[in-house]
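Asker: the amino acid sequence is not available; the structure is as follows:
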């Protein structure tokens, strides 16, 4: 693999902040730019990206680990050719794999390396071991936060754990459901100010915002991407902007930031 492969984790301190919707629409926007994204649904308890897009996966990563299926059998194709690796149903042991299972997963990921160039990981909310591991192993960490005080507090808690326990220093902040760019930047400033005061030399970058948009909710109810149903909506424009930003970040990445290295880090394979 070359340096064009990049890995982004999307996380949040609390649930219900619209993270999965952001991942799905960003993947579609990337596909529309000619990229080849893969979504890893890593919310191992409450996986729902398939529901969001009206898909019905028959298999998940568990079937790959057992040797029943190859990863190509398990991949689901979503709108505009985006690929989704379902990993939610019945796979709580993903962090407790045997060495054999780790090797199987790594080898299987290698078989699809030429099919994808960007890995988007939709993690669970909170600070569980799964969430922390995916963030540590990722090349770029995007923390989704809303203007609600509890969302900001919980986002800070996630950043604090990653920084103090695992020495992670770089984060991108994406504000969802903001009334305006000014409001979004206020949320970012609040978070950055608290982090700077209590944690130290962190790098928190404002990566953008998604505005409150009635069309986004209408699309969710239809199990469709807002980019498809309402391409002229303000949220659709925001997802296109985010995709361009992510694409630039991927192009500027270090040469070792690719998908095989992600899985080696995550699976702790030497």
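Answerer: On my side now, so go ahead. All values derive from a computational prediction rather than experimental measurement.
Asker: CA only for contacts and neighbour counts going forward, please
Answerer: Fine.
Asker: count the neighbours of residue 86 for me.
Answerer: 26 (other CA atoms under 10 Å).
Asker: what segments of this structure are helices?
Answerer: With DSSP state H as the criterion, the chain has helices at 19-32, 49-52, 61-65, 71-74, 99-111, 129-137, 149-166, 181-198, 214-221, 226-229, 234-251, 259-267.
Asker: just put the ones you listed in JSON lines and tack on mean neighbour count and distance to residue 143.
Answerer: Below are those laid out as JSON lines (neighbours: other CA atoms under 10 Å; distance: least, CA to CA, whole Å):
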{"stretch": "helix 19-32", "mean neighbour count": "24", "distance to residue 143": "9"}
{"stretch": "helix 49-52", "mean neighbour count": "19", "distance to residue 143": "18"}
{"stretch": "helix 61-65", "mean neighbour count": "21", "distance to residue 143": "25"}
{"stretch": "helix 71-74", "mean neighbour count": "18", "distance to residue 143": "28"}
{"stretch": "helix 99-111", "mean neighbour count": "16", "distance to residue 143": "25"}
{"stretch": "helix 129-137", "mean neighbour count": "20", "distance to residue 143": "10"}
{"stretch": "helix 149-166", "mean neighbour count": "18", "distance to residue 143": "7"}
{"stretch": "helix 181-198", "mean neighbour count": "16", "distance to residue 143": "11"}
{"stretch": "helix 214-221", "mean neighbour count": "16", "distance to residue 143": "20"}
{"stretch": "helix 226-229", "mean neighbour count": "20", "distance to residue 143": "21"}
{"stretch": "helix 234-251", "mean neighbour count": "19", "distance to residue 143": "13"}
{"stretch": "helix 259-267", "mean neighbour count": "20", "distance to residue 143": "18"}
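Asker: alongside the first one, take a look at this:
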């Protein structure tokens, strides 16, 4: 396996330790890397995103022992599971001495075919992981414009009630939700880019990111109101580029509510 040119030396050394240790377990049949490793866009702040393919006959046992396996790699200082990101198969670990974050996603070998981005094989037994990966293509989940439209005006109403009630930090969190789930994914999709929330949005869509800055507020009524108004304006612009059944009655009701409660 040819490593990417951008792979930092500290990451390379840790990766060598991981492969050397995990490949000794006969239940593990392949190790792959994804994320910035596959796009050759790593830097010293990058994670190592690893796929650990397991013999299906031993997957359940390995899952119960996955912390023991990652503990064997020298330098581990902390680890937890990934339920908070919707992936309980994940072990998220931190390794000394260079404070490198590693995501170990343990999968039954056939399940390695289902993936959101490209995976490069680092090590395998008898080409088994290569064969599984070659049987399918990766597909990043795309935002559903109709799903968003069906919910957006309810979300606008919700945001208005938070501001009107004085729950300003709750409103701040909701603005972040709209940026991550609605605005950035739609903007990225429309530019044929992977719609990965706000990650690296400053680099990927700098002009859109400049507009997005106006949706960032302070926990104050006078700051939150224009930030929400900017979210609505950006959404309407993005929606015009999609084919959706517009809920104009809900749109009018919620915009009137926002105006009557907050701006009159």
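Answerer: Thanks, I have it. Predicted model, so just to flag it, every value in this text is computed and none were measured.
Asker: superposed, how do the two chains score by TM?
Answerer: With the length set by TM-score structural alignment, normalised by the length of the second structure, the two chains reach a TM-score of 0.26; 117 aligned residues with a CA RMSD of 6.2 Å.
Asker: how about the helices of the first structure, which one is nearest residue 173 of the first structure?
Answerer: helix 181-198 (6.8 Å; CA to CA).
Asker: so how far is residue 28 of the first structure from the residue nearest to residue 77 of the first structure when sequence neighbours are not counted?
Answerer: Spatial nearest neighbour of residue 77 of the first structure, chain neighbours left out: residue 83 (4.7 Å); criterion: CA to CA, 6 or more residues apart in numbering. Distance, residue 83 of the first structure to residue 28 of the first structure, using CA to CA, to the nearest Å: 10 Å.
Asker: could you do residue 197 of the first structure as well?
Answerer: Going from residue 197 of the first structure to residue 28 of the first structure by CA to CA gives 38 Å.
Asker: now residue 174 of the first structure
Answerer: For residue 174 of the first structure, the distance to residue 28 of the first structure equals 18 Å [CA to CA].
Asker: could you do residue 155 of the first structure as well?
Answerer: Taking CA to CA, one finds residue 155 of the first structure at 26 Å from residue 28 of the first structure.
Asker: hang on, the residue nearest to residue 77 of the first structure packs against residue 37?
Answerer: Yes - here residue 83 of the first structure reaches residue 37: they are 6.5 Å apart, a contact under CA atoms under 8 Å.
Asker: quick revisit: so which of the helices of the first structure is nearest residue 120 of the first structure?
Answerer: When the helices of the first structure are ranked by proximity to residue 120 of the first structure (CA to CA), helix 19-32 comes first, at 7.0 Å.
Asker: who does that closest one touch, helix- and strand-wise?
Answerer: Secondary-structure packing of helix 19-32 of the first structure (3 or more CA pairs under 8 Å, 6 or more residues apart in numbering; DSSP states H and E): strand 6-12, strand 37-42, helix 49-52, strand 118-125, helix 226-229, helix 234-251.
Asker: if we can go back for a sec, could you export the helices of the first structure as JSON lines, including distance to residue 8 of the first structure?
Answerer: Converted to JSON lines, the helices of the first structure look like this (distance: least, CA to CA, whole Å):
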{"stretch": "helix 19-32", "distance to residue 8 of the first structure": "10"}
{"stretch": "helix 49-52", "distance to residue 8 of the first structure": "16"}
{"stretch": "helix 61-65", "distance to residue 8 of the first structure": "19"}
{"stretch": "helix 71-74", "distance to residue 8 of the first structure": "20"}
{"stretch": "helix 99-111", "distance to residue 8 of the first structure": "16"}
{"stretch": "helix 129-137", "distance to residue 8 of the first structure": "8"}
{"stretch": "helix 149-166", "distance to residue 8 of the first structure": "15"}
{"stretch": "helix 181-198", "distance to residue 8 of the first structure": "19"}
{"stretch": "helix 214-221", "distance to residue 8 of the first structure": "23"}
{"stretch": "helix 226-229", "distance to residue 8 of the first structure": "20"}
{"stretch": "helix 234-251", "distance to residue 8 of the first structure": "8"}
{"stretch": "helix 259-267", "distance to residue 8 of the first structure": "10"}
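Asker: do a quick rundown of the helices in the stretch 51-200 of the second structure.
Answerer: Using DSSP state H, counting those that start in this stretch, the helices of the stretch 51-200 of the second structure run over 59-64, 66-71, 128-134, 145-165, 168-178, 184-190.
Asker: ok so, going back, which of the helices and strands packed on helix 19-32 of the first structure sits closest to residue 210 of the first structure?
Answerer: The nearest among these, by CA to CA, is helix 234-251 at 5.5 Å.
Asker: quick one, strands of the second structure?
Answerer: 28-34, 48-54, 76-82, 87-95, 100-108, 120-124 (DSSP state E).
Asker: so which of those strands is nearest residue 146 of the second structure?
Answerer: strand 87-95 (25.7 Å).
Asker: would you mind getting the angle between the closest one and strand 76-82?
Answerer: 160 degrees (axes from the mean of the first three to the mean of the last three CA atoms, to 10 degrees).
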